[in-house]
Structure formats: C-alpha cells, structure tokens
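Sharing a model that was predicted from the sequence below.
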Amino acid sequence: MENFPNLEIIWLSGNHFSGLIPPEIGRLPKLYEVYMETNSLTGNVPSSVGNLSRLTNLHLEDNNLQGNIPSTLSQCPNLVNLTLGGNNLTGIISQELIHLSSSYVYLDLSRNHLIGFLPMEVGQLINLEHFDVSGNLLSGEIPPSLGSCKTIHYLDLQENFFQGTIPSDLSSLRGIETLSLARNNLSGTIPKFLENFPFLQSLNLSYNNLEGMVPMEGIFRNATATSVQGNTKLCGGIPEFQLPKCEFRHSSKRGLSLTLKLVSYQNLLKATDGFSSANLIGMGSFGSVYKGLLDQCETTIAIKVLNLDRHGAAKSFIAECEALKNIRHRNLVKVLSACSGFDYRGSDFKALIYEFMVNGSLEEWLHPAQTSIDTNQRPRSLTFSQRLNIAIDVAMALDYLHHQCHVPIVHCDLKPSNVLLDNDMIGHVGDFGLARFLPRTLEDGFGNQSSSIGVKGTIGYTPPEYGMGHEVWPQGDVYSYGILLLEMFTGKRPTGDMFGGSSNLYNFVKAALPEQVLDIVDPVLIQEKGEGEMSGNQHLTEASTRIRMKVEESLVSILGVGVACSADMPGERLDITDAMAEMCRIRNKLRADKMLD
C-alpha cells in the first residue's frame, strides 16, 4: 500500500476476500473512505487506522474480524460512518471510542460479542442519527444520556442484557422513527411519552419484563408497528394485542426482581460469602454454580462461575449468552445478567446469573441416593404425575428451541442435571454452554454445522451419529430427550452398570414393551398406584383392576415415546413436536379418567 500514497478511497465491498486487513493501511494519509464490508476478512481491526486523520467512512461489517474495537479510532476526528456489525468482535465499547469523537452520524456495532456497559459518554454524540448495538452481550442500564442524542432516527438496543427501566430522558428523542428494546431484561412500565413521538414508525418492546398498562395512543394504536409480546405482566392496550384487562390492585406477593445491578465481581463475592463452599450447589463441565443472596431485595439467585482454565470455557460462556439472550420461554432457565471482569488477583472472571430454582435438578430427584437432597424437606422421589408433567415441560422447551425461535437452536447437552425445577416443580431446561444455532436454508430447512468442532455432549445422552462426525441437528436433541424419558420412568441411568456392550437402556426398554412394562419401570411408581398391595391381594376389585390396566397402558405409551425418540437410526425418530403432542395426549387421557393428582 505504500506504493499508493495518494489513495483516497478503497472499495472492495461484497467480494470473497479473506485474510487480514494490512496494518500498512495506516500509511495512506489521504485515505478518507474504506469499504470492505461483506467479505471473509479475519484478524483484528488494525490500530493503525487511527493514523487516518481524514477518514470519514469505515465499513467493515459482515466479515470474520475479531479482537477489540481499537480505541485509536477516537483519533479520527472526521469519522462520520462506522459500521463493524456482523463480526466476532469482543471486549467493551470504550469511553475513548465515544467521547473523543462526537462526529458519528451512523454507528453500527451490532451482532458481535461486546460486553460491559454502554458508556454514559454516548450522550456526547450530538450528531448521531443511526445507532445499533443489537445482538451483543451488553448489560447494565440504558444510559439516560442517550436522551441528548436528539437527532437520532434509528435506535436498536435489542438482544442484550440491559436491565432497569426505560429512562425518562429518552422522551427528548422526538424525531425517532425506529426504536427497538426487545429481548432484554427491562422492567417497569411502558413510558407514556412514547405515545407522543410523531415520527415513530416501528416500536419493539417484546420479550422483556415490562408490566402494567399498555398505552393506547400514538404508535400504540397500530398493532402492526408495535410489538409488546413476551411481557407476561402487561395488560390493557388495543384488542389486537390480546392482553388481559388491567386490574388495579396491589399484590402482597413479592416477585423476583429483574432489575439486578449485580454485575461486578465484588458484588458477586459478597452475595456468595466469598464463593463459600457452603453456597456451592453444583459443578459442571466448565464451572461451578453457587447460591447467592442480594442484600437489597433479599432475592436468591444462582451464579455460574466459569472455570476459564478449562479449554472451551470462554467459548461456552459466549455460546450460553448468545443462546439465552435470544430466547424467552416458560420452560427455559431465565438468565438475569452476565458478569465479565477481573477477580481480586487480576485474573479474568466470567459468570452468568440465573433465577434460582428452589427444587434443584431433575438428577437429584431421580437419583437421590447419589446426591445431597435433604430428605427431611423433599420427598424421596417424584410422583407419576410430576414425572409426566416435567417430561412435557422439557418437550415444550425443545419444541420452542427447534421450531419457534427465529434461528433454530440445538441444545446439545440435554440430561437430568440440566433440567431444573422451580417451586411449583415446573421443569426448566438450562445450561446452554454447548448450544448451537442452525440458520435456516432454502434447500433443507437447516444449515449444516459440524459437530467435530467440540460438541460432545454427555456420554449416554449423545446420539450415536455425533460420534461419527454428523453435523449438529435437532434430531440429536430428540435422541437425548428419548433417553431422558426412559430414565425418568425406569429410574435407570443410561450409563448404569447393567448396560455395556450391545446392551443399553433403549434395547432394555424396547424388549420389555408392552408385556413386561411393569417389570422395568421405577418400582416407586408401582407402589404409588397401589400395585404393590394389588399383586399380593387375591381379591382384586373391579376398580383396582381398571386402575392397574390404565396405569400399565399409560406407561407403555410413555415409554413407547421414549423408544421412538431414541432410536439409533435418526430417520426412525419422532420430531419433537410429535413427541410433545403424544405426551400431552397421554396426560389428557389420564386427566379425563381422573388418574392424575
């Protein structure tokens, strides 16, 4: 590049260029426009771009760039348009990048892995018209200083971990046309000032924790232009929103606060009493889970601390953040915040903060002898009804991940220890550290993504085709679900001592169906339904015989679903939607016969 000292514009957009951006680019003193977007460029954005004092446009979006955003960009006083979206950039949005350069008109940092807070200095971007940081891992509150960006037309903060309320300072953005705050952890009510924005054409507040009455004027009169779905505590609004009527009464029930400010290492240290072993509630492949308590609101939380010395732990942290920020479902574990910083030794520290599940994991309930369940406070095992309900909860979670998300997600590590139970014994699928996104394609419905990049799952629950290099796909989760279902109703682990060689849980159950089903199910279920007494009673009543037959019939059907999902040949497996429908049909029939508690 030194041979072109008078070069003013580089225009290489939309090609298949790969490799690095040469650091020599900083030796082109007259360069003022760079267009390298939509290529396959890798490596870092060279810090030498800070030498380009005339630079007005830098477009690097939709490449494979990584590393931090160079703070030297703040040395480009004329930089008007900066687009870095759709890369693999990490680190924070530095204060230097923002407050030393107020010239930005168009700033796009979306679809990366940026962490930390959005700097308060963003309010100094008085010329900003388009601002997009969506699809990152940003946390904390939305800076009220954004209200100073009065020329802004487009503001997209969706798909992050922003918390707290929508700042009232944003009421000054009266020229805004598009506003998206969707898929965060925002709470509080919807500000009425949004009704008064005369140019607002698109408003997306979906999938937060907003509550109270939905306004009815301005853009809120247009259900096509406004989205408020996924906020379960909203009420009122126009009929098209299909929300319940508002009931203006105070509730004494204290709910979980989702306006967490617990994002620093110091606060997590305090919440867990110095990560005391007394608060250790679980160990996973990439870290430890602690129970913590927030002093301000006496809210119990679960904190997953990543062991960054383990290979793949940092990648697992990003994968879990990426998955959990995009999904909201009753049967998925809810992530409340993320923490990324340094511990007291100056070492990297990463943690995820979840809603605490008071009844622990399904693993603890299925195999209490091998766990630390307090049997004085919990029953020794799950009832038939509880197992059936939890199995349906898990199926609904997988159906949502596979078929209802904008981008299909494969969990890749479904097993009893990753199914958590809340106070009402509702199942929640968690631990998305191995999750994979499967972009849809026109040809086959899903894009390919090889499992050879480290997706192993857990022995006993991983489908056989993954061991032969097959790409990750939804049918892999279906196999895991089938094994989980067989384990739940037989009480036998897929890795138990009785299985080895050609013998496995699938063959064990399949060989027993349908005649010997009562011989292989968890004995606790037989005792629960009175079968222990019936088997020794020579004077069975007609009613008890009918109960026995219906219990046996339902167990055959449930285990049949498990077998149909866990077949070695993927083509023989059910789709999770069909499995879920069949499990619901079994439950509905039992309820109609008054066989469920």
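That came through, no problem.

contacts, neighbours, all on C-alpha from now
Will do.

Helices of the stretch 301-450 of the chain, start to end?
313-325, 362-366, 384-399 (DSSP state H, counting those that start in this stretch).

helices and strands around the longest one, which ones?
What it means is helix 384-399. strand 427-429, helix 474-490, helix 576-592 (3 or more Cα pairs under 8 Å, 6 or more residues apart in numbering; DSSP states H and E).

Use this one as the comparison:
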Amino acid sequence: MKSPKAIICLSSPSRISLLFHGLAIICLTSATVSASYGGNETDYLALLSFKSKITQDPYKVLTSWNHSFHFCEWSGISCGKRHKRVTALRLGSQGLEGSLSPHVGNLSFLREFYLRNNSFQGNIPQELGRLSRLRHLNLNINEFSGVIPTNLSGCSNLEVLSLGGNKLAGSITKEMSLLSKLIFLGIDDNKLTGGIPPFLGNITSMEVFSAGGNPFGGRIPDTLGHWKSLKVFESGECNLYGNIPHSIFNLSLLVNFSLSENQLSGSLPSEFGVMLPNLEWLQLWGNELTGVLPPSISNCSKLRYLEMSNNSFSGKLTINFSKLRDIYTIRLLYNNFHGRGEANDMRFIDSLKNCTKLLELRLYHCNLIGVLPISIGNLSDQLTYLDLAENQLFGSLPSSIGNLVGLTFLALGPNRFKGKIPTTIGKLQNLQVLGLESNQFSGPIPDAIGNLSLLTQLYLDYNKLEGHIPSTLGNCKQLNGLSGSIPSKIKDLNTLSYLDLSYNNLPGNITSCLGECISLTTLNLRGNKFQGIIPSSFSSLGGLEVLDISKNNFSGKIPQFLVKWKSLEFLNLSFNDFEGEVPALGVFANASAFSILGNNRLCGGLATLELPKCKETGNKKKRFPFFILFIVIAPTLLIVLCCVYLLCKKKRNSHPSQSSGNERFLKVSYNQLLKATDGFSTANLIGEGGHSSVYKGILDSIDDKSVAVKVLHLQSRGAHKSFIAECEAWRNIRHRNLLKIITSCSSTDFHGNDFKALVYEFMPNGSVHDWLHSSAYTSKLNLLQRINILRDVATALDYLHNRCQTTIVHGDLKPCNILLDDMVAHVGDFGLARLLGTDLNQNSSTGVKGTIGYAPPEVMTGKRPTDDMFKEGLSLHKFAYMALPDHVVDVIDDDAIVLQSTEANAKKVEECLVATIKIGVWCSVDSPPQRMKIEIVVNELQRILDVLQNI
C-alpha cells in the first residue's frame, strides 16, 4: 500500500484563492527574516548558541537577547552598517559563567571579541580559528583551561591576543608564530610550560609581551631581540635561568622591563642605560645578577620605578640620579654595594636632590660604608619611606634629616651612627615608624621625639643612651608592640607617678615589684596578655587615682583592698575573667567610676549592674536586725545623696555643650519602633549582619519621616559591646559624610527580653555595595560618582582620625557600610569602632574585627577582594598594583569609563585613573606605616575631581 500523499485540489476558485493567500504569508515571513538578519541567520544562531551555554547572568545582560530586538541591538553587540553582521561582541566584567560555544566561530565578520573578567570555563574552542577578520581577542581573567588552540593561527589579522589570568596549560605551539600582525600577547598568570619558544621572535610586530606568572622554565631566547618595536617585556616568576641575551638590550623602545623573581644570572652591560633610554619601569629583583649596577642607568631619564633588590650586585653605587627627575621608587636592598678602598659609599645621595617626586628609597642590607652626607636633607619632601638599615654607616646623623617632613618610615639601625640623636628629628611629625636601634647613639633621648605623635613603633635599643625617658614621649599615644615581662628593677622608680603600658604584648603574671612604686597615681596596663591574680603587693598603691587593667586575662576575685583606696577615681576591670562578688563600697559605690564589662562570672554589686545574685555559702547565720542598720546608715545615706546631686548638677552646668547635644536625641520606645516597622516585618528588612538586622520604618514622632532601625541581636556574642561601641562613637561625632543618627532605644520587648536598637536617617540610594555588586541595580556608578564617593569617605575618615576631640578608628569600613543619599556618601556602622584614649571599644575578645578581604581598589575595579580570581598569591591589591601605570584601564570596572571626545581629554582621564588606582594601592599595602596618610588621600582625590570636572 502506497503512503498517502498531499493533494491540492484546484477545481474550486475559493481554494485557489486560499492557496495564494498562504503562499503570500510564507513569502512575507521569509522577507521579514531576511530583512531582520541581513539574509543570513548565521550570526543570529551563533549568538543564541553563545547564550545557551551561559549558566549564570547576574546582571541580566543577556535579557535583551530575544526575538523582540534585532540582534544588532542586543547588549554588547555591534554590527557593521552595511551588511548588519556582528563585528564586535563586548561583554567584559558581567559576571557571566558557563562555557564558550564553538558556534562563535561562525561570526565570520567579527573583529573584536571581549569577554574579559568573567567566569568562563572549559576549553577555548578551536573554532575561533575561523575568525579570519578578528583583530582583538580578550579572554583575560576567566577560568579557561586546556591548551591554547593551535588553529588560532587562522586569525591572520589578530593584533591583540589576551589570555592572561586563566588556567591554560601546555606549551606555546609553533602555529602561534604565524600571527604576523600580533602587537599584544598577554598570556600571564596561567600554567604554561615548555619555556618561551624561540620562534616567537618571528612576530616582528610585537609591542607588548606579558607572560609573567607561568612556570615556563628555560632560557630567554636570543631571537626575541627581533622585536624591534617592543615596549613592554614582562616575564616575572617564570623560572627562567641563564643570562639575559644581549639582543634584549638592543630593544631601544622598551618602556617596561620586568623579569623579577627568576633565576637569571650574569651581569648587565655597562652601556645598559644608553641602549634602553626610554625605560620607565625597570624591575629585575629576586634574581642572581652580579657585577656592577651600571652607572649608565643615569641616562634613563624617563625612569620612574627602579627595583633591583635581592641580587648580588657589587661595587660602588655610582648612578647619577640627577637626570631621573620622574623617579618615585628606588629599591636596591639586599645587594653588596661597598666600594673597595673607598672612604664613602654614600656620595650618590648628593645626586638625588633633583628627584622631587621620590617617595621611596630602600637601601636595606647593602653593605654600604661611610658617612651619611648633609645632603640627605635635600631629598624630596614627598619622601615617605627611607630605609638605610643593616649597613655600616658611621659618624653623626645629620640634623638635616629633619627636612624630610613627608617621612612616615625611617629605619637607620643597625649601623654605627654615634653622637646625639638630633633634636630636628622632632620635625618629622608624619613619622609612624622610627628605627634607631643597634647604633652608638649617646646622650639623652631628645624631648623632641614627643612631637612624633603618630608614632606606632619606636626602636632605641642597643645604644648608649642615658638620662631620663622624656615625659613628652607620653604624647606618642599610638606606640605599641612591647613584649617580654616588666623588669623587677621597676621597683627602683620610687618617684614614678604615671605608667602607661597599654596595648602591647606583655604576658604572664605582673611582677609584685610594681607594688613598690608607691608614688604612682595612674597605672594603665590594658590591652596586654597579663594573667593570674592581682598581686597583693598592689595594696601599697593607695595613692592611685586611675587603675586600668582591662583587656587582659586576669582571674580570681576582686581584691578587697581596692575598696579601701579613697583616692581612686576610676577603675577599669573590664574584659578579664574575674569571679565572685562585686563590692558595693568605695569606688564600687559609684557605677560611673568603675567598669566590669566582659567578666561573665561576677555577681552581686549595685543593682544598676544587673548582675545575678551571689549564691549563699556555708551555714545560714542568724538574721541581723536590719532596722538598726537602717537607723545608723539613713542619715549618712541622705548626706551622700545630697552630695551626689550637687556634684551632678555642677557637672551639668560645667558642660553645657554636651548636655545640649544629648538633648537633640528624641526618646523612642520599643512599641514605637515596632509600629514604625510594621512589627519588624521581613518586607521592611533592608539589611542583615552578624550582630543586627536593619529595617526601614516611618516614625510618627518625626513627621512620618523614613528611618532605618538597626535592631541588635543581643543573643549574638559581641552584640552588646557593638551597641555600646556605636553609642559611644555617635556621642562624639557629627559630620556631613557620616550617617546621621536620630536616637537609640534601650528597653525590653513585650516578653521581657532586653531590646536595643539604633535609629538612623534613611538613605534612599542604598549602599556602595549595592551599586557595585547587586544585580538589582541596572545602572552603574560612573567615574565621577565613584571618585566623589571615595573623596567623601576619605573626608569622613580624616574627620574621625584627625579632627575629632577623641580619635576614632572605624574598624569595619566596607562598601555595604557606605550609604548614599543623592549620591553623597555617608559612612555608617560604628559597631566595631575604637575610641583611642578611652577605655571603650578597643580590640575585642570576640575575634578578628572587620570584614576579611576589603581593600581600597574595590570601588574602581568593581571586583570583590574575595573574588575567586584572587588566589595563589594574587590579591586585589596586587591585581591593581601590577596594572600600574600602563594597564590601569584593563583593571577599571567597564561601567566607570566614559570615552572622551578628544584624544587630549582621553589622556587626562587615563592619568586620573592611574592616580586613583595608585591611591588605592598605597592605602592597601600590608604594612600600616607605609599607607598613605588620609589627609593626603583627601587632597589627591579632590585634585583628581577638579581635573575630571574641567574636562
């Protein structure tokens, strides 16, 4: 039986009409598709295939990729005007995850393919080799694995190939040499092996070769000397060994030359600086190079960064730095620059006078011998880091050292300096670290050191100093880091009246000899590692007015002799492990005169302490007739209450500003906040953290104004301290770039549970974190907005650090704690704040403070510091640092950059980006003393804003 066939009957006119009508519809549909896709659906289908391989699209960038729009109007797509074929696919920094569809190889008109900074996985498809028109391929910072496809050689017009920051393995295949038009090759930070192949030298158009961070091994091929147009050669951390071929030094256009952390040996040619006159960045540290550091480096007049540390260079350092007017970093540490038979190795200092941009001079452990010349004072007033430690410098330390007013770090020991420490050192008021140890300084410690109020570390040990420790050293309130035990000879200081050893690392039991310092009026031991009981010898210290032993590990019962000290005005026993009953007499009779927070095993005491009652021990004794006691005590109690009342009245009258400031906070109850937030409804929940939840609400008492109500999770460890810290901080501060607090509430809920909350002004534009990372925010921050925010935050920190009566360290600065109102930034959440100079809010026993991972470059790069890409030694700080100065555009969040109409304007924008990233890098270095001072940050960001606003 034959299969049925379709039969068209043409006998009826109506049917003929219907047939032609159907054919017309088919033709019309075909014409529409043809019109939509330029007569070729290849690109359309290739893009749909690309989309089908995407598993995560957090910013919904591919939502426009649907039938409602022509594919030329899809996000990230550009088409040619004539044929409407895809010429560019740009989807950088969109958080995309998935694999790369091989059908992308069908986009035959594609010239630019940009997927930088996403999370693509799997192999790079071989089919990309079909894209013969492709000029730019950027797959940098993804998770591609496998090998580099051999048939990428089919992309014969390729100029830029960027594959860095992936997991590519294998070796560079010979087919790569067929890319004869290649200008930029970026294969850094992968797992490539097999050495740098000699055949790459055949690509004579090469201008940038970035291959650092691969375990290549092998030698540097001599054939790379064919790259006559090369400007950047970066191959640090590649396990390279052997000599640097002489042909490399003939690449006269080189601007950036970095071969750090390899095993390269041999010496540099004496004409080095003549052969490479355009160098701006020279980084050969961490190798095994020998011989003299060529004096001809002085011909590299454009040099800005010189790092030759950790080699075996020898001979006298004779570089004439006077021509290097743009240099800002000189790192030559760990070499051997002693000139044999020479009287002085330090004459090169004279030539640094013209280096007005110099920020760092590091000559640690260089075996330099000689006298430090007076010309040391002629160095740049921008110099922040001077390290001459571990040398053999002798003679006096020139008083001209006091001219270097920009210094934050000065290390001069061990050396053989002698004579007195010059008093001019007191002019270095930005200094945070001062190392003068292991020299032969004599005489007294100058009083002028007390001017260095920012000092955090001071090393004077192993000298011949004598006399009294100057009382002015008490001005250096940030000094810390003492370790070891308190010496027993302290008992000889029988006239000592003030001893502050707070916030060091002093361990063990306190020496009983301290009890012999009977002239003490103030003893501050807080923030150490002391343990055990308070020595009974302390009972001799009856003249103490202030005793602070908080933040230690003291245990046992509170000594009764503390009750008897009549002169004691303030006692802080907080955050130890005391147990037993709290007395109610002496200093313990006034709740404002002592603190016992954080001792969880105490009981009794004043009712206001709300401690549990102490358990009765032993046999019950006959009840004492308390009415007799009442008759005796009542008159005395009445007198005491009158005195307290008069004293409080006097204090209120003497501090009108504080009183008036407190009156501005209106009172709210638990019930009002419950109503304002609709019962703390989850619909009103706008944020949640470890210690609190934040709700949006409307308070009737302030004209139905929107507020943010931060409710503490009091069951969470540390929440109570967080509340106290925040209240204490807000009581002392007020600034336009700080979140405005309206009031606080300390009460109980309807079940009798403790309830604590803070009420803030509501910020309608959310947090910086939302704008940077949340998919709910479709628009992103532009460049001006980001730098304005950074300036606002820096201004707030400058106020907290330098303009407050009490210096405040925020402790938890991160994008989600920076709130926006009309795009003006306001810093909030002071739950981990620290008030320097008070007994509150110091390092908590609850663990590491702050949020792990935050770093300043986040706002500009748009990358979380905890991003998966930051591993195996790479961090956000290093990511930004490595981009300076020539590749900053590559690390900036794509949404931040707006192309300018003129080349001059574009150059200005790029300079501003470099300056901003440089600030972020300086503010996130590991060592706090090396970080840029916040007041300088404010000025620099304002300068950058001024430039951008005039474009």
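Okay, I see it. What you see is a predicted model; the values in this text were computed from it and never measured.

what TM-score do we get after superposing?
After superposition, the two chains reach a TM-score (TM-score structural alignment, normalised by the length of the first structure) of 0.56; 373 aligned residues with a Cα RMSD of 3.7 Å.

want to throw the helices and strands packed on helix 384-399 of the first structure into CSV with mean neighbour count?
Listed next are these as CSV, based on neighbours: other Cα atoms under 10 Å:
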stretch, mean neighbour count
strand 427-429, 27
helix 474-490, 26
helix 576-592, 17
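
Mind putting those into JSON lines with distance to Ser18 of the first structure?
Converted to JSON lines, those look like this (distance: least, Cα to Cα, whole Å):
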{"stretch": "strand 427-429", "distance to Ser18 of the first structure": "39"}
{"stretch": "helix 474-490", "distance to Ser18 of the first structure": "31"}
{"stretch": "helix 576-592", "distance to Ser18 of the first structure": "39"}
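
Mind jotting down where the helices sit in the stretch 151-300 of the first structure?
265-271.

can you map out the strands along it?
154-156, 161-164, 178-180, 185-188, 202-204, 209-214, 226-227, 233-236, 280-283, 287-294, 299-306 (DSSP state E, counting those that start in this stretch).

Pick the most buried one from the ones you listed.
strand 161-164 (a mean of 26; mean count of other Cα atoms under 10 Å).

Where does it end up in the second structure?
The aligned range for strand 161-164 of the first structure in the second structure is empty, by TM-score structural alignment.

Could you dump the strands of the stretch 151-300 of the first structure into a markdown table with distance to Val524 of the first structure added?
Output for the strands of the stretch 151-300 of the first structure, formatted as a markdown table (distance: least, Cα to Cα, whole Å):
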| stretch | distance to Val524 of the first structure |
| --- | --- |
| strand 154-156 | 53 |
| strand 161-164 | 43 |
| strand 178-180 | 51 |
| strand 185-188 | 41 |
| strand 202-204 | 49 |
| strand 209-214 | 40 |
| strand 226-227 | 48 |
| strand 233-236 | 39 |
| strand 280-283 | 26 |
| strand 287-294 | 30 |
| strand 299-306 | 31 |
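
so which of these gets nearest Ser535 of the first structure?
Judged by Cα to Cα, the one of the strands of the stretch 151-300 of the first structure that comes nearest to Ser535 of the first structure is strand 280-283, at 40.4 Å.

what's the mean deviation for the closest one versus the second structure?
Averaged over the aligned pairs, strand 280-283 of the first structure sits 0.4 Å from the second structure after superposition, using mean Cα distance after the TM-score superposition for the first structure.

and the gap between His720 of the second structure and Leu813 of the second structure?
20 Å (Cα to Cα, to the nearest Å).

Looking at those two, which has the bigger crowd around it?
More neighbours surround Leu813 than the other of His720 of the second structure and Leu813, with 22 against 17 (other Cα atoms under 10 Å).

aligned partner of that one in the first structure?
Under TM-score structural alignment, Leu813 of the second structure pairs with Leu414 in the first structure.

again with Phe184 of the second structure
Under the alignment (TM-score structural alignment), Phe184 of the second structure maps onto nothing in the first structure.

Centre-most residue in the first structure?
What sits nearest the mean C-alpha location of the first structure, by Cα atoms, centre = their mean, is Leu324, with 1.1 Å.

In the second structure, what residue corresponds to that one?
Leu324 of the first structure maps onto Trp730 in the second structure, by TM-score structural alignment.

Leu559 of the first structure too?
Mapped onto the second structure by TM-score structural alignment, Leu559 of the first structure lines up with Ile917.

Please, where are all the strands along the stretch 451-597 of the first structure?
According to DSSP E, counting those that start in this stretch, the stretch 451-597 of the first structure contains no strands.

mind listing the helices for it?
Using DSSP H, counting those that start in this stretch, the helices assigned to the stretch 451-597 of the first structure run over residues 474-490, 505-512, 517-520, 523-528, 531-535, 542-565, 576-592.

Tabulate these (JSON lines), appending distance to Gly447 of the first structure.
Converted to JSON lines, those look like this (distance: least, Cα to Cα, whole Å):
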{"stretch": "helix 474-490", "distance to Gly447 of the first structure": "11"}
{"stretch": "helix 505-512", "distance to Gly447 of the first structure": "29"}
{"stretch": "helix 517-520", "distance to Gly447 of the first structure": "40"}
{"stretch": "helix 523-528", "distance to Gly447 of the first structure": "42"}
{"stretch": "helix 531-535", "distance to Gly447 of the first structure": "49"}
{"stretch": "helix 542-565", "distance to Gly447 of the first structure": "22"}
{"stretch": "helix 576-592", "distance to Gly447 of the first structure": "19"}
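
Noted, bye for now.
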